[in-house]
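Visitor: Got a predicted structure here, sequence first:
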Amino acid sequence: MSDRDKDALLRQLGEAVRRMGAQSVLSGAAMARHVGLHPTDLEVLDLVFLRETVTAGELAAATGLTSGSVTALIDRLERRGYVTRRRDAADRRRVLISVVRAATAPIEAAYEPRRIAMQALWSSFDDQTLQGVTDFLARSTELLARCTRDLATPAPAVSDTTEPR
C-alpha cells in the first residue's frame, strides 16, 4: 500500500471512529432517557458493571469527574438501588462500589435487542478480523482513557502578555 493510500485509509478510519463515537453517545443518551437515568450515570453504571467492583477514585480517574461529582453520582445510583457500597476488608479506608444485578436487570433487558443484533453482525467476521478489531478497540479505549485523565488535570493558566492601552 502506498503512503498516499495509507493516509487515505487512516483518514477514513478516523472518520468512521468519530461517527461511531458520536452515534455511541447519542445511542447512550437515548437509552438513558429510556431507562430514566442521566447519560453519565448510565455510562458510569456500565463501567461499574464491567469492572464488577470499583472505587470512587477509580471512577473519577476513568471519567475525569471530580471526586465530589463522582460521590454525588454514586449517591444517585445508590438511592435508585443500582449500586451498593461496602468497606474493603483489606483496607478499611477504601469503599468498594458494586452493581446490584437484580436492580439492573431491566436495563440489561432494554439492551438485549441491541446485543443480539451486534452479536449477529460481529459473527459475520472471521476470527482473525475479530481479533484485530478487539485489539484495535482495546488499545484505542486505553488511549482515550489516558486522554480523559489528561484532560482532568487543569491546564496551566494562560498569562496575558498584551500591554495595557
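Guide: Looks like it arrived, so ask away.

Visitor: Going by C-alpha atoms from here, please, whenever you check contacts or count neighbours.
Guide: OK.

Visitor: Centroid-nearest residue for this structure?
Guide: Geometric centre of the chain, nearest residue: residue 43, 5.7 Å, by CA atoms, centre = their mean.

Visitor: where's it relative to residue 22, distance?
Guide: According to CA to CA, to the nearest Å, residue 43 stands 14 Å off from residue 22.

Visitor: And for residue 86?
Guide: 35 Å.

Visitor: ok, now residue 150?
Guide: 21 Å.

Visitor: Kindly report the same for residue 134.
Guide: Per CA to CA, residue 134 is found 20 Å from residue 22.

Visitor: which is the next helix or strand following the helix of greatest length in the chain?
Guide: For the chain, the helix that runs over the most residues, judged by DSSP state H, is helix 3-35. Sequence order places helix 39-51 as the next helix or strand after helix 3-35, per DSSP states H and E.

Visitor: Distance from the chain centre to that next one, please.
Guide: 7 Å (CA atoms, centre = their mean, to the nearest Å).

Visitor: With stretch 31-40 instead?
Guide: Mean-position distance between stretch 31-40 and its chain equals 14 Å (CA atoms, centre = their mean).

Visitor: alright, now check it against this:
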Amino acid sequence: MFKKGWLVLLLLLSGCLQQPRDVAFERALTVFESHYFSILDNDRFLNSSNYFNISIEKYELSNQYRYDLIIDNPQVAMYDVVIVIVENNQDFESLSSLTPSLGVFDASVNLVPNQINLSKGFPKGILLSGISTESTIQLRVMVAWKDYYKLKQSREYFILDIDFLRDDEPLDPINPDEEGEGSDE
C-alpha cells in the first residue's frame, strides 16, 4: 500500500511538472498563429529594409529544394527579434508542420550593429531554412523587433519570390556526402 501511495504521488508530480511545458507551448502556438494571420492579412510588403539586410540563398537537394532566409547587418539595435515565414500563402489550418520561425518557440535573439556575443544572444545574423518539393515558392516574411528599452516594437513584412529553376540565379547543389549525410565510403 505504501508503494502504491508513492507511485500515485510520483505520477501526480510528473503530471504537474509536465503541464507548464504544455501551457508554454500552447501560448507560443497562439502567438505564432497570430503572427501567421497578421502576415496573411497584411497588404503592404517590402522587398528590402533600411534596418537590416534580408536575402535568400537557394539549394537543390535530391527531389527537394532548400532555401535559407538570411537576416544580417543590422543598422539599428534590434532586441527580441521575431521572424515568421508563410510559404505560398498557405492557410494556417492546412499546415502539416510549422513553418520556419524564430523568437516564438525558442529563446530571444538580438541583432545589434557591431556587437556579436553568441552566449548572450547577440549573433552576427539569423538564418532560417525551409525545404520544399515545389520549384517556385513565395515567402511572406514578418520581422519584428523591439528597441533598446523594449518599449517600441517595429514590424516589417516582406514578399520574396524564389524560382529554383530560373537560370539567372544558379543553384548551389548540396552534395550529401559533403554535409555528412551520405555514406562513409
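Guide: Nice, thanks for sending it over. Not measured: the values here are computed from a predicted model.

Visitor: So after superposing, what's the score?
Guide: Once superposed, chain against chain, the TM-score is 0.30 (TM-score structural alignment, normalised by the length of the first structure); 74 aligned residues with a CA RMSD of 4.3 Å.

Visitor: returning to that earlier point: pull out the buried residues from the longest helix of the first structure.
Guide: Applying a neighbour-count criterion of 16 or more other CA atoms under 10 Å, one finds 28-29, 31-32 buried in helix 3-35 of the first structure.

Visitor: can you give me the angle that helix makes with helix 39-51?
Guide: Angle, helix 3-35 of the first structure to helix 39-51, by axes from the mean of the first three to the mean of the last three CA atoms, to 10 degrees: 100 degrees.

Visitor: elements contacting helix 3-35 of the first structure?
Guide: Contact partners of helix 3-35 of the first structure among helices and strands, from 3 or more CA pairs under 8 Å, 6 or more residues apart in numbering; DSSP states H and E: helix 39-51, helix 101-123.

Visitor: Determine which stretch of those is the most buried.
Guide: Most buried of these by mean neighbour count (mean count of other CA atoms under 10 Å) is helix 39-51; its value is a mean of 17.

Visitor: mind listing what residue 61 of the first structure touches?
Guide: 148-149 (CA atoms under 8 Å, 6 or more residues apart in numbering).

Visitor: Am I right that it sits in a strand?
Guide: No: secondary structure of residue 61 of the first structure (DSSP: H, G, I helix; E, B strand; the rest coil): helix, not part of a strand.

Visitor: measure it to residue 46 of the first structure for me?
Guide: 15 Å.

Visitor: could you say which helix or strand contains residue 98 of the first structure?
Guide: strand 95-99.

Visitor: And for residue 141 of the first structure?
Guide: Assigned by DSSP H and E, residue 141 of the first structure falls in helix 127-152.

Visitor: could you check the angle helix 3-35 makes with that helix?
Guide: Using the same axes, to 10 degrees: helix 127-152 of the first structure against helix 3-35 is 70 degrees.

Visitor: Please point out which parts of helix 127-152 of the first structure sit buried.
Guide: With burial defined by 16+ other CA under 10 Å, the residues of helix 127-152 of the first structure counted as buried are 145, 148-149, 152.

Visitor: Could you export these to a markdown table, including columns for distance to residue 11 of the first structure?
Guide: Listed next are the buried residues of helix 127-152 of the first structure as a markdown table, based on distance: CA to CA, whole Å:
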| residue | distance to residue 11 of the first structure |
| --- | --- |
| 145 | 22 |
| 148 | 22 |
| 149 | 25 |
| 152 | 28 |
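
Visitor: Between these, which sits nearest residue 95 of the first structure?
Guide: Nearest to residue 95 of the first structure among these is residue 149, at 21.2 Å by CA to CA.

Visitor: Can you tell me how far the residue lying closest to residue 141 of the second structure once chain neighbours are set aside is from residue 6 of the second structure?
Guide: Distance criterion CA to CA, 6 or more residues apart in numbering; nearest residue to residue 141 of the second structure, sequence neighbours excluded, is residue 85 at 4.6 Å. Distance from residue 85 of the second structure to residue 6 of the second structure, counting by CA to CA: 47 Å.

Visitor: ok, the two, which is more surrounded?
Guide: Neighbours were tallied for residue 85 of the second structure and for residue 6 using other CA atoms under 10 Å; the higher tally belongs to residue 85 (27 against 11).

Visitor: Check which helix or strand the more buried one maps to.
Guide: strand 79-87.

Visitor: That strand: what's the following helix or strand?
Guide: strand 101-102.
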